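Peer 1: heads up, no residue letters with this:
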């Protein structure tokens, strides 16, 4: 699990940097200020949760947990990046408003992922 989530985290971080640079240099003149802010929110949350995936990988090694709540928490962070950030990227580039309905599902994945990660850490303490 550690290698997989470490790789996912690093790849998501790489993509966040590339997309952030793309927004700053390639989209600034093409999107409204609001839509550029939407895109940048996706980049910011992608980076936060990329680092979260790396943390899950480290926790897995340190706590000796290879499954259960920690694994599920990592999966939810990974899925949340696609749903939350991905929907914001497509929304800002396409203007398709109904895609905004997908974003909260990604947010729920983030919340549940962090809750399971906290639970796994708490359980390991005992």
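Peer 2: Perfect, thanks for sending it. Just so it is clear, the model here is predicted, and its values are computed rather than measured.

Peer 1: from now on I want contacts and neighbour counts done on CA atoms only, so please keep to that.
Peer 2: Noted.

Peer 1: what is the burial count for residue 126?
Peer 2: 5 (other Cα atoms under 10 Å).

Peer 1: and it, how far from residue 119?
Peer 2: Distance from residue 126 to residue 119, counting by Cα to Cα, to the nearest Å: 11 Å.

Peer 1: A further structure is provided below for comparison with the first:
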């Protein structure tokens, strides 16, 4: 249940921060920083949907809910999204450029989440 809740929370944050970036930060930051923010928001939104879908699959109680790889994938998506998107949000909003050093760690974590999701899919296919 926690994966679904965190996915929904990340979705909410992506919309709220998107509005803040568009209406509050756009004029205050460089065009390059605004592009960084839009990339972070896009990643946050896409992965919030994926996280929520994984959360729903885990709550469904079917064969997918018994796959530890699916849960690990959801957790990795959460960690990766927070590291990737929030490092950019905070870096640009608070003018702390060094925070973007965390961003690649988030990106790698998201890639790992996709790979673990592939494993979950292969395992689910074998169980069907």
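Peer 2: That came through, no problem. A quick note: this is a predicted structure, and the numbers were derived from the prediction, not measured.

Peer 1: quickly find the element holding the most centrally placed residue in the second structure.
Peer 2: Of all residues in the second structure, the one closest to the mean position by Cα atoms, centre = their mean is residue 81, 2.9 Å from it. Per DSSP states H and E, residue 81 of the second structure falls inside helix 68-81.

Peer 1: buried set for whichever helix or strand comes after that helix?
Peer 2: Scanning forward in sequence from helix 68-81 of the second structure by DSSP H and E, the next helix or strand is helix 87-93. Using 16 or more other Cα atoms under 10 Å as the test for burial, helix 87-93 of the second structure gives 87, 88, 89, 91, 92, 93.

Peer 1: what's the answer for stretch 34-42 of the second structure, then?
Peer 2: 34, 36, 37, 38, 40, 41, 42.

Peer 1: mean distance, it to its aligned residues in the first structure?
Peer 2: Mean deviation of stretch 34-42 of the second structure relative to the first structure after superposition (mean Cα distance after the TM-score superposition for the first structure): 1.1 Å.

Peer 1: residue 43 of the first structure -> the second structure?
Peer 2: In the second structure, the residue matched to residue 43 of the first structure (TM-score structural alignment) is residue 41.

Peer 1: so where does that match fall, helix or strand?
Peer 2: Here residue 41 of the second structure is assigned to helix 31-59, by DSSP H and E.
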